[in-house]
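K.L.:
build me a model from this:
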Amino acid sequence: MDVSLQEMKPGDTARVVGFAKGERDYRQRLLAMGLTPGAVFSVTRVAPLGDPVEITVRNFTLTLRKDEAAILKAVRA
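P.N.:
Next comes the predicted model:
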């Protein structure tokens, strides 16, 4: 079952399974940052209002805004 990054809490872990249609430029940026299908990431922190979300993927930290993270499809690991 797909899980949204917005639904995840600090400490939750998930695996990237793909990306939503559209937003090709931003999808390419996420791929370049290591969020490739199969990559496992964990939520490190969430801002008080839920935006942005900090994740750890491939031993580095990445911060994503809600609208940017919306194209990411993941399943709980």
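K.L.:
all contacts plus neighbour counts: C-alpha atoms, from now on.
P.N.:
OK.
K.L.:
look at the residue of the chain positioned farthest from its centre and give its secondary structure.
P.N.:
Distance to the chain centre peaks in the chain at Pro48, reaching 17.7 Å (criterion: Cα atoms, centre = their mean). The local conformation at Pro48, judged by DSSP: H, G, I helix; E, B strand; the rest coil, is coil.
K.L.:
all helices of this protein, in order?
P.N.:
With helices called from DSSP state H, the chain shows them at 24-32, 66-69.
K.L.:
got these as a markdown table, with mean neighbour count and distance to Leu5 columns?
P.N.:
Shown next, in a markdown table, are the helices of the chain (neighbours: other Cα atoms under 10 Å; distance: least, Cα to Cα, whole Å):
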| stretch | mean neighbour count | distance to Leu5 |
| --- | --- | --- |
| helix 24-32 | 13 | 14 |
| helix 66-69 | 15 | 6 |
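K.L.:
second input sequence below; structure requested for side-by-side comparison:
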Amino acid sequence: MGCNCGCGGKSQTKKWDLEPKFSDLKKGDKVEIVGYNEGDARYKSKLLSMGLVRGVTLEVLQIAPLGDPIEVSVLSYRLSLRRQEANVLKLKRV
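P.N.:
The predicted structure follows:
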């Protein structure tokens, strides 16, 4: 079954149109924090106290060899975050 939009049954949604999860980021990606998903309130509090608030831009600097943690540049410092814990962040690509 295809749609009636004229795409020939192929989706027009591009990968970069979707909100990325923190765990999907690659080296060099730049994202902006747009909010928080449901999750551990204590961990959200820690992220907020480190300056990870709405409107802040993150740049992925390095990813550990086994994929966890991820080092990001935020504000004027570097921060390493675990993938699954940081998925609480709602992001959009910059």
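K.L.:
returning to that earlier point: quick one: which of the helices of the first structure is nearest Glu7 of the first structure?
P.N.:
Judged by Cα to Cα, the one of the helices of the first structure that comes nearest to Glu7 of the first structure is helix 66-69, at 10.6 Å.
K.L.:
that closest one vs the second structure - mean distance after superposition?
P.N.:
Its aligned residues in the second structure lie a mean 1.4 Å from helix 66-69 of the first structure after superposition (mean Cα distance after the TM-score superposition for the first structure).
K.L.:
what stretch of the second structure does that helix fall on?
P.N.:
Counting by TM-score structural alignment, helix 66-69 of the first structure pairs with residues 83-86 of the second structure.
K.L.:
what sits up against the matching stretch?
P.N.:
Residues from elsewhere that reach stretch 83-86 of the second structure (Cα atoms under 8 Å, 6 or more residues apart in numbering): 22-23, 43, 68-70.
K.L.:
in ChimeraX, how would I select the buried members of those?
P.N.:
To isolate the buried ones among the contacts of stretch 83-86 of the second structure in ChimeraX, judged by 16 or more other Cα atoms under 10 Å, type:
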select :22,23,69,70
